[in-house]
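Peer 1: next come a sequence and a model predicted from it.
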Amino acid sequence: MSTDEAHGLEPWLRDILRCPVCRGELVDATSPDGRPELQCASSCDAEGVRRGYPITDGIPVLLADEARLIRG
């Protein structure tokens, strides 16, 4: 099973999604609690700070207020 299949996202949709804060590329990842998420591949707001967006029932929640801040 590919990562896209595990996250439940269609490949065409996955290719066009971008971070709503910095417009950076989103990469497949897993949150600390084991849930799938999309993480911004570049810094948002400050150097070394990225955002992780949850995927709920196969739908990415691309809201800055709902994103997890990732430092480092």
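Peer 2: Ah, there it is. Numbering: from 1, shown residues only.
Peer 1: contacts, neighbours, all on C-alpha from now
Peer 2: Will do.
Peer 1: residue 18: neighbouring residues, count only.
Peer 2: Residue 18 sits with 18 neighbouring residues when counted by other CA atoms under 10 Å.
Peer 1: hmm, residue 25 and it touching each other?
Peer 2: Yes: with contacts counted by CA atoms under 8 Å, residue 18 reaches residue 25, the gap being 5.2 Å.
Peer 1: also this one, for the comparison:
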Amino acid sequence: MTENAVGGGGDTLGIDPALLEILACPDVHHTPLALDVPAAELVCPTCSRAFPVRDGIPVLLLDEARLRS
């Protein structure tokens, strides 16, 4: 589990922990993403976008992201 994971419990939503270490926001700033297990999303703390994780696959498309409030 990465240190920027949210939710705890060791759940990675089926994403390899080594991959979680290198995933970054696809927007221009490339901030490392945090895992939000209850929401099944990867979250960018810089731009507040949330990217869905579907069947263990992170969908890092800006068009698929939602803005978190």
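Peer 2: Everything's here; your move. As the structure is a computational prediction, the values presented were derived from the model and not from experiment.
Peer 1: superposed, what's their TM-score?
Peer 2: TM-score of the superposed chains, computed with TM-score structural alignment, normalised by the length of the second structure, equals 0.76; 60 aligned residues with a CA RMSD of 1.5 Å.
Peer 1: in the first structure, what range does the host helix or strand of residue 51 of the second structure match?
Peer 2: For residue 51 of the second structure, the enclosing helix or strand under DSSP states H and E is strand 49-54. Using TM-score structural alignment, strand 49-54 of the second structure lines up with residues 51-56 of the first structure.
Peer 1: how close does that stretch sit to the second structure?
Peer 2: After superposition onto the second structure, the average distance of stretch 51-56 of the first structure to its aligned residues comes to 0.2 Å, using mean CA distance after the TM-score superposition for the first structure.
Peer 1: okay, helices next: where are they in the first structure?
Peer 2: 3-7, 11-16 (DSSP state H).
Peer 1: of those helices, flag the one that's most buried.
Peer 2: Counting by mean count of other CA atoms under 10 Å, helix 3-7 has the highest mean neighbour count of the helices of the first structure, with a mean of 14.
Peer 1: perfect, that will be all.
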